[in-house]
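Enquirer: model this:
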Amino acid sequence: MFGMAAGVLSVRFPERLVVEGLRGPNGGVALAVLFAAALVHLRCNLRRTWDRNSRLMLVFGAMLLQMLVFLVPCLYFRGGTEFDGAMRVLLVPAALGPMLLTQLLGRRHGMFAALYGSLWGGLLVGSAECVLVGVVTGLTAMVTVRHLRKRGQLLRAALVTGVASVVAAGAMGVLGRGVESGMVNQGWLGVGTEALLVMATTLVTALVVGGLLPVFEGVFRITTPLSWLELADLNHPLLRRMTMEAPGTYHHSLMVANLAEAAAEAVGADSTQCRVCSYFHDIGKLVKPEYCIENIGDENPHDDLAPSMSALVVMAHVKDGVDLACRYKLNQEITDVIRQHHGTSLVYFFYRKALEQQEAVKQAVAEGRASSEDIPEVSETSFRYPGPRPMTRESAIVSLADAVESASRALVKPTPQKIEVMIEEIVRARLKDGQLDESALTMRDLHAIRESFAKTLRTSLHRRIPYPEAKAAKVRVESVAEEKVREPGERHRPGKAAKQVTGGEAGSAGQLANVIQMPLPGGAAGQVAGQGP
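Expert: The predicted structure is shown next:
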């Protein structure tokens, strides 16, 4: 499609025609071919964008914005000289659309903008050279802004993009045309001036993109990678509340974040999004933290509840989490993960407990100790989360990480083999239950996720080297009673009433009856209760 559209474009335009060329019949054909090619590309390769009107509006809105900015050099340099033609190619902001769409929608959308934005720019300028320079500039911009960690790195990406644009323009023979036509200074000074103009154009483009990103994020409710990094700040009010009101849940969320981030990197998903969503996935437990196992103290409140009621309390944390997310205006992706991270899975512990109680009542009925009307009804549906099931790769990864981290807490003397078996059983159970059917994860992805989980858990649950106990410190203690019965003038006998204590006891300075014969930080022997060495 790209080659066909470029061919139509190269046949259509003489160099002198710029915007006016669109009025001819061939201009309309070229425009129709380009637009049809773009629609087919979206329909076949970017289906999720095709199915959402807001995303289509965003894509074509960004492209339209780029075309409007293209018009500035086209209208200013309208002459037919070689200098005017060179300026129309050198000063077009071909990086605008690719930078915007890469940050907002991802790499494939940035590539779409680079290809079709360059074709439409060539249609306006009337030059195949503009197409090729624009493609190089746009693709370089897409690659350089793909993994930005700070907004200030946009300028560095602009410098790299500007260098690529200068190289492409020089290779196409566009750079230096102003020198040849005598419109700028002769020699390398003139070529350097044109190169600086190209660099300045890309820098201004990056500044414009930095200003437009927050606007597009707010209008289209999209979270860019830069915004995900800002949301990863643990000083968010909800996370600060969790540290105080549900510390067990907070620690669990941090561990889930480590698991999910590493797994996302292994399969090429958005690792920063997985980490941030893991931080917030259990915020609903802030409503009733005392009913969650990681926050329960000596008394378990579920002991006084029926299994069905306990299941309702536990499952309610999903709805409570969504309510808190809306109240604190968290973005839609986080809210979706909160809603989906349990899918429609079964609260197996309380379901099993309800079945056991049902069997106990049935046994009592059989023995004549209870009536058949006392047999409770146990429906599996009542013990399942309302869903929906995970619908993105990131949501599914967080869901699996949540289950694996929780199960790892129950391992007794964890070994690498136990960890791998546990992970395998959890993933297989989720697959069998259909919880991953809508997540777009492949079997290869699941294999990489299992390996990543195992590696992360092996490092966090590793065995420590058992330190040998310190040798018992010898202490000499004279009891008050012994002092009273001791004859006057009797010499002190060192071995009498001596007490041996462990290293932990020897280190306790609070035992005032003991004299610890080991050096203290000050270098002197410890002397307590007035005893001598």
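
Enquirer: alpha carbons only for contacts and neighbour counts from here, please
Expert: Noted.

Enquirer: what ranges do the helices span in the stretch 351-500 of the chain?
Expert: For the stretch 351-500 of the chain, applying DSSP state H, counting those that start in this stretch gives helices covering 393-408, 416-432, 443-460, 480-485.

Enquirer: can you say which of those helices is packed in most?
Expert: With neighbours taken as mean count of other Cα atoms under 10 Å, the helices of the stretch 351-500 of the chain reach their highest mean count in helix 393-408, at a mean of 24.

Enquirer: chain center to it, what's the gap?
Expert: Centroid displacement of helix 393-408 relative to its chain, using Cα atoms, centre = their mean, to the nearest Å, is 13 Å.

Enquirer: and that helix with helix 416-432, angle?
Expert: Using axes from the mean of the first three to the mean of the last three Cα atoms, to 10 degrees, the direction of helix 393-408 lies 130 degrees away from that of helix 416-432.

Enquirer: tilt between helix 393-408 and helix 443-460?
Expert: Inter-element angle recorded for helix 393-408 and helix 443-460: 40 degrees (by the same axes, to 10 degrees).

Enquirer: related to what we said a few turns ago, now the helices of the stretch 351-500 of the chain in CSV, please, with extra columns for distance to Thr193.
Expert: Shown next, in CSV, are the helices of the stretch 351-500 of the chain (distance: least, Cα to Cα, whole Å):
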stretch, distance to Thr193
helix 393-408, 47
helix 416-432, 60
helix 443-460, 50
helix 480-485, 97
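
Enquirer: which stretch among these approaches Val378 most closely?
Expert: Distance to Val378, taken as Cα to Cα, is lowest for helix 416-432 among the helices of the stretch 351-500 of the chain, at 21.6 Å.

Enquirer: counting by contacts, list what that closest one packs against.
Expert: Applying 3 or more Cα pairs under 8 Å, 6 or more residues apart in numbering; DSSP states H and E, we find helix 416-432 packed against helix 393-408, helix 443-460.

Enquirer: dump those into CSV; add distance to Phe83 as well.
Expert: Putting these into CSV (distance: least, Cα to Cα, whole Å) gives the following:
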stretch, distance to Phe83
helix 393-408, 51
helix 443-460, 53
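
Enquirer: what's the closest of those to Leu231?
Expert: Using Cα to Cα as the criterion, the shortest distance between Leu231 and the helices and strands packed on helix 416-432 is 16.0 Å, found for helix 393-408.

Enquirer: give me the contact list for that closest one.
Expert: The contact list for helix 393-408 (Cα atoms under 8 Å, 6 or more residues apart in numbering) reads 252, 255-257, 259-260, 263-264, 269-271, 273-274, 277-278, 336-337, 340-342, 390, 419, 422-423, 426-427, 436, 439-441, 449, 453.

Enquirer: summarise which helices and strands the helix or strand where Ala86 lies is packed against.
Expert: In this structure, Ala86 is located in helix 82-90 according to DSSP states H and E. When contacts are defined as 3+ Cα pairs under 8 Å, 6+ apart, helix 82-90 sits against helix 53-76, helix 128-144, helix 177-180, helix 188-220.

Enquirer: ok, Leu155 to Leu226 distance?
Expert: Here the criterion is Cα to Cα, to the nearest Å. By it, Leu155 lies 14 Å from Leu226.

Enquirer: alongside the first, I'd like the structure of this one:
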Amino acid sequence: MLQFGGKFLMMLVIIGLLSIYLFLFRKKIFYNNKMLLLIAVIFIFEGLLMYFAFTAQTTLPVQYLVLVPVASMILTIVFDSRVAFQSTVAIALMVGAMKGNDFGAAFTALSAGALAVYTVRDIKNRTQIFRSLVFIFLGYAVATLAVSFQRGEDAPTILADFSLIAVNSVLSPIITFGLLIFFEKVFSIATDLTLLELSDFNQPLLRELSQKAPGTFHNSIIVGTLAEKAAEAVGANSILARVGAYYHDIGKTLKPEYFIENTMESNKSKHEWLPPDISVQMVMSHVTEGIELGRKYHLPQRILDFIPMHHGTTLVAYFYGKALKRPFATGDVSEGDYRYEGPRPRSKETAIVMLADSVEAATRSLPEKSMGNIVSMIDAIVKSRYEEGQLDETNLTFGDLTRIKENFLAVLSGIYHKRIEYPVQKSAPPDDRPQAENEIPEPVEALSQQELDELAPPTRPRPKKKTRKAHRAKSTKPPRRK
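Expert: Reported below is the predicted structural model:
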């Protein structure tokens, strides 16, 4: 009874230390009951494996049947490598405690689990999980050899250890693959793997957007580039920011002709024949329609949040100003009718996409896209969103906003860089400036036929063809003098 109580107390201490870590360094996880439940389920899974392994009446090294790498890989993919490593240390200590304070069992479990963490740290697709098989085996094998040599174990014992290590190495990636899908569905989690899959332009929603609203699709790609760069600079989830930007305007696929980026310059806007109160409803409806469309295609909630939050509660100023300028406009024009319903951004990623979307649209509308104009526009938009209170529910600092503006400028300066001006052909002086690699020259102004004739090199007059008579006359010898 005392032995059981001692083990139970050790488990409480281990779990308590992990909880302190989450409270101090991962408050978002600590205060999220769903995430805590997921971690608890993983620990219960590992605890059941320990119970069945250590209560079995066998002489085999059953500590290798506790699939510690499964927990390590799932926690790395769902959270991050630091949370996964701390949890791996806790599970390894639990393995050693359950096996009678066996340091060797804890050491081997920790070695294999740590390697498993780093093999899936930068995972790009699900099949990479199976790459960890080799590293799990190496982690267990090297640690087992070290412990066996220290204890002076014989070859048959080491071979028995290696046989169960091989079983663990094969089973761990397979079970991880299956459990990851299970956790994503049950807990509605969008891991980085899910986000990378959603970033594929062959996804049905993105294909539909590119076909029905090509202008919106192109703008979303630019916004995604801006958001990803800025998110990296402020320590936010750059993958989430980029993918959220791809889907933030999917509602425009239903009525693309009501948005300027999807209309040809020669076509008049449909809003010219609509009153502003109807126009603003058509424009703002893309938010609600986008959410419905995203739910229809089972987009995760983390992506759906970008659809309303990238507008927040901002004012559709163009149509509001148009409504105030109507001849019969009175005080019944309510500003609230021309504001998006929100909510305002609640994370760094959604706030960055809000700023990136506004900056991209405003920069595109500049008649002269010089660097000075772009800098002024970026500063004005970020200042406006801050003063409106759209960023109040995010934890962006002034330093973050400065870095965001700097990275926006870096991306936009690459998009709207100044090109080399090529002279017109008819007055082309020699240009000694170096030409950029793969630079496409500007179209040459067409020249008139008279100008082409003047530029043509002078031609020599062709000699006249001799006739037979002339030839005979020339060849006839003069008469001899007598």
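
Enquirer: mind checking the TM-score on these two?
Expert: Laid over one another, the chains give 0.81 as their TM-score (TM-score structural alignment, normalised by the length of structure 2), with 437 aligned residues with a Cα RMSD of 3.2 Å.

Enquirer: before we move on, the earlier item: to Leu34 of structure 1, which of the helices and strands packed on helix 416-432 of structure 1 lies closest?
Expert: Checking these against Leu34 of structure 1 by Cα to Cα gives helix 393-408 as the closest, at 32.7 Å.

Enquirer: where does that closest one end up in structure 2?
Expert: The counterpart of helix 393-408 of structure 1 in structure 2, counting by TM-score structural alignment, spans residues 348-363.

Enquirer: mean shift of the matching stretch relative to structure 1?
Expert: For stretch 348-363 of structure 2, the mean deviation from structure 1 after alignment is 1.3 Å (mean Cα distance after the TM-score superposition for structure 1).

Enquirer: so how far is Thr397 of structure 2 from the residue most central in space within structure 2?
Expert: Centroid-nearest residue in structure 2, with Cα atoms, centre = their mean: Ile239, separated by 2.8 Å. Relative to Thr397 of structure 2, Ile239 of structure 2 is positioned 21 Å away (criterion: Cα to Cα).

Enquirer: repeat for Leu226 of structure 2
Expert: Between Leu226 of structure 2 and Thr397 of structure 2 the distance, using Cα to Cα, works out to 18 Å.

Enquirer: the more surrounded of these two?
Expert: Leu226 (29 against 11; other Cα atoms under 10 Å).

Enquirer: and the more buried one, what does it touch?
Expert: For Leu226 of structure 2, the contact set (Cα under 8 Å, 6+ apart) comprises Ala356, Asn407, Phe408, Val411.

Enquirer: and it? What does it align with in structure 1?
Expert: Structural correspondence for Leu226 of structure 2 with respect to structure 1 (TM-score structural alignment): Leu259.

Enquirer: so how far does the strand or helix carrying that match sit from its counterpart in structure 2?
Expert: Here Leu259 of structure 1 is covered by helix 247-267, with elements defined by DSSP H and E. After superposition onto structure 2, the average distance of helix 247-267 of structure 1 to its aligned residues comes to 1.5 Å, using mean Cα distance after the TM-score superposition for structure 1.

Enquirer: equivalent analysis for stretch 63-74 of structure 1, please.
Expert: Mean deviation for stretch 63-74 of structure 1: 2.8 Å (mean Cα distance after the TM-score superposition for structure 1).

Enquirer: what are the buried residues along that stretch?
Expert: Taking 16 or more other Cα atoms under 10 Å as the neighbour-count basis, stretch 63-74 of structure 1 is seen to contain the buried residues Met63, Gln66, Met67, Val69, Phe70, Leu71, Pro73, Cys74.

Enquirer: pretty sure the first one contacts Ala95?
Expert: No. Contact criterion Cα atoms under 8 Å: Met63 of structure 1 and Ala95 do not qualify, at 10.9 Å.

Enquirer: ok so, going back, could you export the buried residues of stretch 63-74 of structure 1 as CSV, including distance to Pro468 of structure 1?
Expert: Formatted as CSV, the entries for these read as follows, by distance: Cα to Cα, whole Å:
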residue, distance to Pro468 of structure 1
Met63, 69
Gln66, 70
Met67, 74
Val69, 73
Phe70, 75
Leu71, 78
Pro73, 78
Cys74, 80
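
Enquirer: tell me the one of these nearest Arg240 of structure 1?
Expert: Nearest to Arg240 of structure 1 among the buried residues of stretch 63-74 of structure 1: Met63, at 41.6 Å, using Cα to Cα.

Enquirer: what sits closest to that closest one if chain neighbours are left out?
Expert: Across the structure, with Cα to Cα, 6 or more residues apart in numbering as the measure, the residue nearest Met63 of structure 1 apart from its sequence neighbours is Gly97 (5.9 Å).

Enquirer: then Thr502 of structure 1?
Expert: Using Cα to Cα, 6+ apart, the closest residue to Thr502 of structure 1 is Ala472 (4.6 Å).

Enquirer: report the contact partners of that neighbour.
Expert: Ala472 of structure 1 makes contact with Gln500, Val501, Thr502, Gly503, Ala506, according to Cα under 8 Å, 6+ apart.

Enquirer: burial count for the last one?
Expert: Looking back up the chat, that one is Ala506 of structure 1. Burial of Ala506 of structure 1, expressed as a neighbour count using other Cα under 10 Å, amounts to 22.

Enquirer: same question for the first one.
Expert: Residues lying near Gln500 of structure 1 (other Cα under 10 Å) number 15.

Enquirer: ok, now how distant is it from Pro468 of structure 1?
Expert: Taking Cα to Cα as the measure, Gln500 of structure 1 and Pro468 of structure 1 are separated by 17 Å.

Enquirer: next: the fourth one.
Expert: Per Cα to Cα, Gly503 of structure 1 is found 10 Å from Pro468 of structure 1.

Enquirer: before we move on, the earlier item: mind listing what's buried in the helix holding Leu259 of structure 1?
Expert: If you call a residue buried by 16+ other Cα under 10 Å, then helix 247-267 of structure 1 has these buried ones: 247-250, 252-267.

Enquirer: ok, stretch 287-304 of structure 1 next?
Expert: Of the residues in stretch 287-304 of structure 1, those scored as buried under the neighbour-count criterion (16+ other Cα under 10 Å) are Lys288, Pro289, Glu290, Tyr291, Cys292, Glu294, Asn295, His302.

Enquirer: the counterpart of the third one in structure 2 in helix, strand or coil?
Expert: In structure 2, the residue paired with Glu290 of structure 1 according to TM-score structural alignment is Glu257. Look at Glu257 of structure 2: counting by DSSP: H, G, I helix; E, B strand; the rest coil, its state is helix.
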